[in-house]
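Trainee: Mind folding the following:
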Amino acid sequence: MTTDIFHYFDYLAGNPLAAVTAVLTLGVILVNGWTDAPNAIATCVSTRSIKPRAAIVMAAVFNFLGVLVMTVINAKVASTIYNMVDFGTNTIDAATALCAALFAIVVWATAAWVFGIPTSESHALIAGLSGAAIAIHGNFSGINGHEWIKVIYGLVLSTGLGFVFGFVTVRIVEKLCAGCDRVKTNRAFRAAQNCGGAFMAFMHGAQDGQKFMGVFLLGSALSAGQGGVNEFEIPIWLMVMCSLIMALGTSMGGYRIIKSVGMDMVKLQTYQGFAADTGAALCLLTASLTGIPVSTTHTKTSSIMGVGFSKRASAVNWKIVKEMVLTWVLTFPGCGILAFFMVKLFIRIF
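Mentor: This next block holds a predicted model:
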């Protein structure tokens, strides 16, 4: 893919398949802004450390910085997603299958957003791509097991380690601040929580930004008839565009997810919100540096649960947790099956 944005848009004007693929990828990124990006700022908004509009601007800026900085350090997450599936040698059918998978992801995520449930776009993306690869091959030969196993590692890491990091971080904070003046510490942690929210937004960009740019580049290669490209360069304009589209999605529909994650699941004080953000961000940093694609939704909500559980088990609203877990469990088979049938339909129609 050309690194010049103007040449790229000229290319899209002459290649309808590439244009459709790009629009659908941007649609998935927009829905990610609806359903995933709000997790990064949920706690600092719910504890009133920052107003929603300012939080969205902060999320946009730090999403971009996360994409830029982590891509410079390494692009392992983008590479994992790019090489996770093989759509075959027929690049027209492959690009059509990718479009069908992206359409299925948008449908799945939008349905979850309607009910205010923070579904994992990372897992929807992985499930959709996998379902599409199975559909186009008629078997599992299109799944790259070496890369796909990292998804399983990510599921365990984001859920287990997120909980542990949240639990441990809040306990450390409580020990360090024992006996301190409550008014002064609240003021300090209000500022610290905004930093924690910025850290989370940074790591959201580092993780999810790379995933969707990997898909964007895959779609560009397939629509250009280049099915065997294994190496790529991520242009800065694509990083900027990805961050802006995420921010737009967050501003359009993020409050429902903010309410579910930051307000309904656990009632947090400012120091607890800081601990949840810091614990989740550290978990995401660990995953990003090792190239493991984890769910920012799982990581953040698990960290919040760890913080709430450190106080007492009843501090966690387990009804909300149950709804979230059910959605997570259903995402892999549900979105995968939806993508499978969408591929069959798209190839038959187009």
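
Trainee: from here on, contacts and neighbour counts on C-alpha atoms
Mentor: Fine.

Trainee: tell me the contacts of the residue nearest to residue 57 when sequence neighbours are not counted?
Mentor: Nearest residue to residue 57, sequence neighbours excluded (Cα to Cα, 6 or more residues apart in numbering): residue 247, at 7.4 Å. Listed by Cα atoms under 8 Å, 6 or more residues apart in numbering, the contact set of residue 247 reads 30, 33, 37, 56, 57, 59, 60.

Trainee: go with 10 Å
Mentor: 29-30, 32-34, 37-38, 56-61, 63-64, 241, 254 (Cα atoms under 10 Å, 6 or more residues apart in numbering).

Trainee: gap between it and residue 52?
Mentor: 12 Å (Cα to Cα, to the nearest Å).

Trainee: Over to residue 338?
Mentor: Taken as Cα to Cα, the span from residue 338 to residue 52 is 34 Å.

Trainee: The residue nearest to residue 57 sits in which helix or strand?
Mentor: helix 236-258 (DSSP states H and E).

Trainee: Go ahead and confirm residue 223 touches residue 97.
Mentor: No. Checked against Cα atoms under 10 Å, the pair residue 223 and residue 97 is beyond contact range at 11.0 Å.

Trainee: so what's in contact with the two at the same time?
Mentor: Joint contacts of residue 223 and residue 97 (Cα under 10 Å, 6+ apart) are residue 91.

Trainee: What is the neighbour count of residue 226?
Mentor: 16 (other Cα atoms under 10 Å).

Trainee: three-state assignment of it?
Mentor: coil (DSSP: H, G, I helix; E, B strand; the rest coil).

Trainee: Can you name the residues that contact it?
Mentor: So residue 226 contacts 1, 89, 90, 91, 218, 219, 220 (Cα under 10 Å, 6+ apart).

Trainee: Quick check on these: which are buried?
Mentor: Using 16 or more other Cα atoms under 10 Å as the burial test, the contacts of residue 226 include 1, 91, 218, 219, 220 as buried.

Trainee: Could you find the closest non-adjacent residue to the third one?
Mentor: This points to residue 218. residue 82 (6.1 Å).

Trainee: residues contacting the one you found?
Mentor: With Cα under 10 Å, 6+ apart, residue 82 has these contacts: 76, 147, 210-219, 229-232.

Trainee: So which of those are in strands?
Mentor: With strands taken from DSSP state E, there is no overlap with the contacts of residue 82.

Trainee: Another sequence for comparison is provided below:
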Amino acid sequence: MDLTLAIVIAVVVVALAFDYTNGFHDAANAIATSVSTRALTPRIALVLAAVMNFIGALLGQKVAKTVAEVITIENEQQQLLVGVNHGLVIVMSGLLGAIAWNLITWYFGLPSSSSHALIGGLVGAALAGGVSVKWDTIVEKVLIPMVASPLVGFVGAFVVMTALMWLLRRGNPHRINRTFRGLQTISAAALALGHGLQDAQKTMGVILLALVIAYPASYSIDTLPLWVVLAAATAISAGTYAGGWRIMRTLGRKIIDLDPPRGFAAESVGASVLYTTAFAFSAPISTTHTITSAVMGAGATKRLSAVRWGMARTIVTAWVLTFPMAGLAAWATYEALHLVLL
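Mentor: Purely as a prediction, here's the structure:
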């Protein structure tokens, strides 16, 4: 086996490992609210999320192509200068940096963004390896949506929940809660579908990037091989089923104590934002950012003091640190792998 093929196989394995950690790291995003309101039991919620993650991963390719275009070897001269194996080591370093940050935030129960960890890792590794970064893609498809999606999630959930409170103001509280527990099964499934649509595609994009670097005559940035799609869908579903109990507790209880109507409002708005950005803008936004901000927005309709803003500040700090810290981890990983493999 030649070195290039060995590195490609390693990149695919590491990418699927990242996809798996993404699943158990972000499983809580789709189901924490439904579990905390007792709309679903934890095990049923995990099965639902795993199945919908798999289906969502099969529904589109636009986000995958955006991720694959984050770093680029601009021309044949640079390709000769960088070298195929060098490019593959950069991709692997980006993945390992993202995995490292995912595991750190998972250990501390912080719902940080696997999406931005991956993008930050790729950028950090690319800078370390001297490869061009498409900053216009980073700004338009990553940084702007990174800021906009939580704001839309917060405001949207606040507005939807305010409307529900007005419409249901004379209703029987017990009957309302029972009805919305049933509706949360639908909204949780919709959110899990959006998570698969967004997050599994990011892994597909990284694998496609490695294949295009290694075998440009056989693979194109415009076409995702079916085996890549199925492998990524399976990995994220398996990771989701493994569960993310630490983060589930944070989203479900430590931000605010949710009731079923607020859980439904947060999940519905979060799913809507995920679908819109994936299909309309091809933007790899964070499921974590979106649902967490939606939970805060729905919860703020009780009263602003009902949201535990201290925990919210901790979460926002993790958000801000994700991009640079994953990038630094990827940079350090690149330096180590460069000594061993190149």
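
Trainee: that older thread, please tell me how far the equivalent of the residue nearest to residue 57 of structure 1 over in structure 2 sits from residue 84 of structure 2.
Mentor: By TM-score structural alignment, residue 247 of structure 1 lines up with residue 237 in structure 2. Using Cα to Cα, residue 237 of structure 2 is found at 31 Å from residue 84 of structure 2.

Trainee: before we move on, back to that, overlap of the contact sets of residue 247 and residue 52 of structure 1?
Mentor: In contact with both residue 247 of structure 1 and residue 52: 38, 58, 254, using Cα under 10 Å, 6+ apart.

Trainee: Let's have these in a markdown table, adding distance to residue 320 of structure 1 and neighbour count.
Mentor: Putting these into a markdown table (distance: Cα to Cα, whole Å; neighbours: other Cα atoms under 10 Å) gives the following:
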| residue | distance to residue 320 of structure 1 | neighbour count |
| --- | --- | --- |
| 38 | 17 | 34 |
| 58 | 27 | 20 |
| 254 | 17 | 28 |
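
Trainee: Go through these and say which is closest to residue 284 of structure 1.
Mentor: Using Cα to Cα, residue 38 comes nearest to residue 284 of structure 1 of these, at 15.6 Å.

Trainee: so the equivalent of that closest one over in structure 2, which of the three states?
Mentor: Taking TM-score structural alignment for the superposition, residue 38 of structure 1 sits opposite residue 28 in structure 2. Applying three-state DSSP to residue 28 of structure 2 yields a three-state assignment of helix.

Trainee: Nearest residue to residue 28 of structure 2 in space, ignoring adjacent ones along the chain?
Mentor: Closest residue to residue 28 of structure 2 apart from its sequence neighbours, by Cα to Cα, 6+ apart: residue 248 at 4.5 Å.

Trainee: Alignment lookup: the one you found to structure 1.
Mentor: With TM-score structural alignment as the criterion, residue 248 of structure 2 matches residue 258.

Trainee: show me what contacts that match?
Mentor: By Cα under 10 Å, 6+ apart, the neighbours of residue 258 of structure 1 are 35-46, 52, 116-118, 250, 264.

Trainee: swap in residue 305 of structure 1?
Mentor: 162-164, 166-167, 261, 265-266, 276, 299, 313, 315-318, 321.

Trainee: Give me the three-state assignment for the residue located most distally from the centre of structure 2.
Mentor: Distance to the chain centre peaks in structure 2 at residue 170, reaching 38.9 Å (criterion: Cα atoms, centre = their mean). What three-state DSSP gives for residue 170 of structure 2 is coil.

Trainee: Can you tell me how far it is from residue 265 of structure 2?
Mentor: From residue 170 of structure 2 to residue 265 of structure 2 the distance is 19 Å (Cα to Cα).

Trainee: what do you get for residue 57 of structure 2?
Mentor: Taking Cα to Cα, one finds residue 57 of structure 2 at 24 Å from residue 265 of structure 2.

Trainee: Can you report how many residues neighbour residue 65 of structure 2?
Mentor: 23.

Trainee: who's in contact with the closest residue to it other than its chain neighbours?
Mentor: Nearest residue to residue 65 of structure 2, sequence neighbours excluded (Cα to Cα, 6+ apart): residue 205, at 5.7 Å. Residue 205 of structure 2 is in contact with 15, 61-70, 211, 221, 224, 228-229, 232, counting by Cα under 10 Å, 6+ apart.

Trainee: I'd like the shared contacts of residue 247 and residue 52 of structure 1 as TSV, with distance to residue 271 of structure 1 appended.
Mentor: Compiled in TSV, these are given as follows (distance: Cα to Cα, whole Å):
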residue	distance to residue 271 of structure 1
38	19
58	20
254	23
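
Trainee: what residue of structure 2 takes the place of residue 219 of structure 1?
Mentor: By TM-score structural alignment, residue 219 of structure 1 lines up with residue 210.

Trainee: what's the closest non-adjacent residue to residue 316 of structure 1?
Mentor: residue 266 (5.1 Å).

Trainee: Wait, that neighbour touches residue 308, no?
Mentor: Yes. Counting by Cα under 10 Å, residue 266 of structure 1 touches residue 308, with 6.1 Å between them.

Trainee: thinking again about what came up before, and the contacts of residue 305 of structure 1, which of them are buried?
Mentor: Applying 16+ other Cα under 10 Å to those flags 162-164, 166-167, 261, 265-266, 276, 299, 315-317, 321 as buried.

Trainee: Residue 128 of structure 1: which of those residues is nearest?
Mentor: Nearest to residue 128 of structure 1 among those, with distances taken as Cα to Cα, is residue 299, at 20.6 Å.

Trainee: which one in structure 2 is aligned with the closest one?
Mentor: With TM-score structural alignment as the criterion, residue 299 of structure 1 matches residue 290.

Trainee: Which helix or strand contains that match?
Mentor: helix 287-299.

Trainee: After superposing, tell me the mean distance of that helix to structure 1.
Mentor: Once the two are superposed, helix 287-299 of structure 2 sits an average of 0.5 Å from its aligned residues in structure 1 (mean Cα distance after the TM-score superposition for structure 1).
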